[in-house]
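>>> Give the three-dimensional model of this entry:
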Amino acid sequence: MRLTTIHHIAIICSDYERSKRFYTEILGFRPLREQYRAARRSYKLDLEADGGIQLELFSFENPPKRPSYPEACGLRHLALAVDDMDEAIAYLRRHGIEPEPIRIDEATNKRFTFFQDPDGLPIELYEK
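The predicted structure follows:
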């Protein structure tokens, strides 16, 4: 098998409208397709950012809680690249999001930080 790229990342949210605003209005993902699946009483929103990054945002009634702290088993976090960490942090703060202190990647000497989506999913910003 030869993989060429990650096709998409799927996220289940507890409040669809709140998460939709967060990923589109704050993080800048563009809606590609939105559908309501009546049989599941669930929305599915396909989103895309520059570079072809795609997210699927799902709503389900009463989804179970999942540990999301970085050391829990399973998906650790979603990492997004930025050109200017200081600009990105200032932008998040203007939108009421307080990221963690900046850290330095020991292997690359690149700066990174974490913040959370509305459901507590850890999101990393990594400076290119």
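
>>> make it CA atoms for all contacts and neighbour counts henceforth
Will do.

>>> ok, now how distant is Asp117 from Arg66?
14 Å (C-alpha to C-alpha, to the nearest Å).

>>> Equivalent analysis for Glu124, please.
As judged by C-alpha to C-alpha, Glu124 and Arg66 stand 18 Å apart.

>>> Over to Leu92?
Leu92 is 25 Å from Arg66, by C-alpha to C-alpha.

>>> Same check on Ile53?
Counting by C-alpha to C-alpha, the gap from Ile53 to Arg66 is 24 Å.

>>> go on, Pro31?
Distance from Pro31 to Arg66, by C-alpha to C-alpha: 26 Å.

>>> Those two - which one has more neighbours?
Pro31 (17 against 11; other C-alpha atoms under 10 Å).

>>> Now the second one, please; I'll put the structures next to each other:
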Amino acid sequence: MTLQRMDNVGIVVGDLQAAVAFFVELGLELEGEAHVEGPSVDSLVALDGVRCDMAVVRTPDGHGRLELMKFHTPPATAAEPNAPVNAFGIRRIMFAVEDIEDTLARLRGHGAEPIGELVQYEDSHRLCYVRGPEGIIVALAEKLG
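The predicted structure is shown next:
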């Protein structure tokens, strides 16, 4: 048996609509929304009384997905806010973009703040990190040439 693909990355957020709007502005497409609860959900995630709204957004090529989740019950627990890039755990999500400056300008309208500077890596890419909704670090990469 071989691995088929990575299906999605799950991200817990406090404001589902704002997170969806941010990732749609980035260029992802809303694939669907759902509300989940009940004994099978509780058993799956080992929590009692789960009530969760979620939205799945996908990259335009259909190969990458984020599952954005808003837990109503039990309430989400706090992680270290605005953890630095070198903290343990999943730290960032990187997206390839066509025009990094345009993308940055649009994301700033959704509260994104650059973490460092826009840099050019050799002659291959322009890169930057921004902090998006819920402190999620989003890396942007524009291929040169």
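
>>> Now do the strands in structure 1.
Listed in chain order, the strands of structure 1 (DSSP state E) span residues 9-13, 30-37, 42-49, 53-59, 78-82, 103-104, 111-116, 122-127.

>>> which outside residues touch the second one?
Judged by C-alpha atoms under 8 Å, 6 or more residues apart in numbering, the contacts made with strand 30-37 of structure 1 from elsewhere in the structure are Thr24, Ser42, Tyr43, Lys44, Leu45, Asp46, Leu47, Glu48, Ala49.

>>> once aligned to structure 2, how far is that strand on average?
By mean C-alpha distance after the TM-score superposition for structure 1, the fitted strand 30-37 of structure 1 averages 1.6 Å away from its aligned residues in structure 2.

>>> Check the fifth one too.
Superposed on structure 2, strand 78-82 of structure 1 shows a mean distance of 0.5 Å to its aligned residues (mean C-alpha distance after the TM-score superposition for structure 1).

>>> Could you list the buried residues of that strand?
By neighbour count on 16 or more other C-alpha atoms under 10 Å, the buried set for strand 78-82 of structure 1 is empty.

>>> can you check the third one too?
Of the residues in strand 42-49 of structure 1, those scored as buried under the neighbour-count criterion (16+ other C-alpha under 10 Å) are Tyr43, Lys44, Leu45, Asp46, Leu47, Glu48.

>>> what's the farthest-apart pair in the residues you listed?
Tyr43 and Glu48 (16.5 Å; C-alpha to C-alpha).
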